[in-house]
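> this one's sequence-less:
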């Protein structure tokens, strides 16, 4: 669920034509090699790491040449770029797609069905975390290969807890414990908040609510995904808690920045006691020299289920030769030996259980304090439903959350309206 910064529109326009031209069917074979066009959408350390992996693959696979590039945009704009490329009939062989967008992309007949590939003897599909398998599957078919996995937990500032005389959060905390601590940590005079919540109404706002629903036995959609299920006692309890913390206790910094950077910066400046975040937040917290700890999410009734925003490599059909070569490359890239290099290079969580046994894993968890907590939570993490209407359902819930965070709407009323809008989206074309 990590959201990198986007490239400017001008850069996307300048690169777009050349990138699309580079992935035409005329480049299927280059110098006797099958060419694979790989839009990875990564920058900075991630780009450096993946460029190194691509170079190693090309060196050890003489019949395949992987052409790795941004695709003209970074990952958070990739779905829009790929959709346009599919419409134009000139698209890559593989691209990085957010898990919440997979079902929409998978409606294209050009997206490869990987079900037989991942269930073949020796592939090791069960080695991937359950949330990754869920996020990569649409209507019972595997339509993406896991590219990134994460989950939510609590990162807390030890200094602020010590000053307030509060015991550190732990894996037995309830949401009532969390609310009480957030209230005690808040100090309007010094500009210190107990916690924060993204308030732009986008998916970063919404997905944090779902664990609170699941922990009570509720769900987002009904079993056959034909209607919403969150307008329930469990949903009202969850949204009311968010409303009360933000609008009544005033212990929540509501971040209207779409990237949630202001909220994260407050924590890194020592002005926030607890941050609901994933492993992506830790490197910046380390750089800020915050004395921090990490624990799992608070729970309801002893249930501490968390959520994973797993993303995927999505493969496209550019003919049998390129499809076969692309599957070979992505299978190699997601092997534990390569996964641990990806993990170490960008401080991601490992996408496979076997990667935890690879040389270098223990050095990784020692270098990034607290990241082991996120790894430990992966076996029980859940993914959002992989349905094409999910973005519209999320948008409706996002509006309910923003209104509740700002104290502008009654939670029960807002949730009911969101469910009506979500039902309309699920019944739409």
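Arrived safely. Everything numeric in this text was worked out from a predicted model, so none of it was measured.
> all contacts plus neighbour counts: C-alpha atoms, from now on.
Will do.
> Which residue, neighbours along the chain excluded, lies closest to residue 157?
Once flanking residues are discounted, residue 157 sits nearest to residue 292: 4.7 Å by C-alpha to C-alpha, 6 or more residues apart in numbering.
> I'd like to know how many residues surround the one you found.
Counted with other C-alpha atoms under 10 Å, the neighbours of residue 292 add up to 18.
> My guess is it contacts residue 161. True?
No. Residue 292 is beyond contact range of residue 161, at 10.1 Å (criterion: C-alpha atoms under 8 Å).
> intersection of neighbour lists for those two?
Common neighbours of residue 292 and residue 161 are not found (criterion: C-alpha atoms under 8 Å, 6 or more residues apart in numbering).
> hmm, back to that, do you know how far the residue nearest to residue 157 is from residue 169?
According to C-alpha to C-alpha, to the nearest Å, residue 292 and residue 169 sit 11 Å apart.
> second one coming, line it up with the first:
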């Protein structure tokens, strides 16, 4: 699969709930820090020999590409050694490993981190602040999507790193299923009403074909698929101060009620308990539409599925989507030389020239808008049709998914509530009211 994560591609959206260590753990480990670490350089010397440590969190294919880039940087800067390793046996375990490293005074200088951890990491007090770095016009910070920039600056204060992976969800449709049912293909101007009517026409009980597939595992996969519906209806996930949930609103009820109407009334939705089965059924011409991202395209190519991609249907012309950017987070080890070179390497790695040989090469979306016309990206678009549509859809990722401590608990509460409603248990109003109680408790505990 064309994703650098060490987790399975389809379950990557469940990751927020599998980062076991919460902000409280990071706070505890930070409190344990004393002055027992070895003193580092206090005056910058860019010629001095320096070793920086990097935890990559990558799969085998991406790890090899990254190692070549590391070697290239080291060759250009002979005084710099980059000690790169995976960091842990799986990407999900990196947060726990980072917490332990804070207590043991052996933190990496750079680590791949899930975007959902950003606020927790900033709160640890162990990240560098790159605001001055990204304000340099040569960095071209505005080439990263707004969602990616917001994730890297989780509380509006520190910029704790550079975007590592960007994505969004778009509408994928199976041409074979549409042709079989005689339904016109989706267009970029579709409304959700258009979508619902098509899903009902595509559904055929005799052949066990469904119009749409949706997660009811209660994981982040369930939750983040809801957020575009909420936002397009004018709703919000959190209150303006970020301290309370705000999804229990008219917009939230409308969003969940729409999905319930499809699942319960129309019976046009395959309810996926596994977060994997719907994608498989789509690939094998048993589901007409799924909402997914670039990680899906390689599997569809392998399965020889005839498919198309458009942006999400909209509400009153609003086609917002959701994005879950990840980061290269840069940490402070009380050594100005290490901090300088960790920052320089991360800045270099996420420049367009290197990103085309890393993210683009493995089939991810390019990090920067300037890469969309590059030969490297056009080559990948030819290999993975629809990748360009997903790239353009990044402009519809207008809001960042929250990274506040407690989001994991909020997501679980919402996901479980939505899953129950889509399976015919309770009403949207009841589900969101109950989810609010659990979500607010999670936000208070952090």
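Yep, it's here. Computed from a prediction, not measured in an experiment: that's the story for all the values here.
> returning to that earlier point: now do the same contact list for the residue opposite the residue nearest to residue 157 of the first structure in the second structure once aligned.
The pairwise alignment with the second structure assigns residue 292 of the first structure to residue 307, based on TM-score structural alignment. Going by C-alpha under 8 Å, 6+ apart, residue 307 of the second structure touches 172-176, 300.
> out of these, which are inside helices?
175-176, 300 (DSSP state H).
> in what helix or strand does the closest residue to residue 328 of the second structure other than its chain neighbours lie?
Spatial nearest neighbour of residue 328 of the second structure, chain neighbours left out: residue 112 (4.7 Å); criterion: C-alpha to C-alpha, 6+ apart. Element membership for residue 112 of the second structure, per DSSP states H and E: strand 110-113.
> In contact with residue 232 of the second structure, which residues?
314-315, 318-320.
> which pair in those spans the largest distance?
Comparing every pair within the contacts of residue 232 of the second structure by C-alpha to C-alpha identifies 315 and 320 as the most remote, at 8.9 Å.
> Residue 258 of the second structure pairs with which position in the first structure?
Residue 258 of the second structure maps onto residue 241 in the first structure, by TM-score structural alignment.
> What is the burial count for its match?
With other C-alpha under 10 Å as criterion, residue 241 of the first structure counts 20.
> Which elements pack onto the helix or strand harbouring it?
When elements are assigned from DSSP H and E, residue 241 of the first structure belongs to helix 233-243. With contacts defined as 3 or more C-alpha pairs under 8 Å, 6 or more residues apart in numbering; DSSP states H and E, the packing partners of helix 233-243 of the first structure are helix 210-214, helix 390-405, helix 411-427.
> Could you dump those into CSV and include distance to residue 374 of the first structure and mean neighbour count?
Output for those, formatted as CSV (distance: least, C-alpha to C-alpha, whole Å; neighbours: other C-alpha atoms under 10 Å):
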stretch, distance to residue 374 of the first structure, mean neighbour count
helix 210-214, 15, 25
helix 390-405, 24, 24
helix 411-427, 30, 20
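> Arrange these in TSV, one row each, with distance to residue 5 of the first structure as further columns.
Output for those, formatted as TSV (distance: least, C-alpha to C-alpha, whole Å):
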stretch	distance to residue 5 of the first structure
helix 210-214	25
helix 390-405	20
helix 411-427	29
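> Okay, strands next: where are they in the stretch 201-350 of the first structure?
Assigned by DSSP state E, counting those that start in this stretch, the strands in the stretch 201-350 of the first structure fall at 252-255, 274-277, 292-295, 311-315.
> Can you find the partner of residue 114 of the second structure in the first structure?
By TM-score structural alignment, residue 114 of the second structure lines up with residue 98.
> residues near its match, how many?
By other C-alpha under 10 Å, 25 other residues sit near residue 98 of the first structure.
> before we move on, what about the one 4 residues further on?
By other C-alpha under 10 Å, 25 other residues sit near residue 102 of the first structure.
> That one against residue 389, yeah?
No. Applying C-alpha under 8 Å as the test, residue 102 of the first structure and residue 389 come out as separate, 10.9 Å apart.
> Much appreciated, bye for now.
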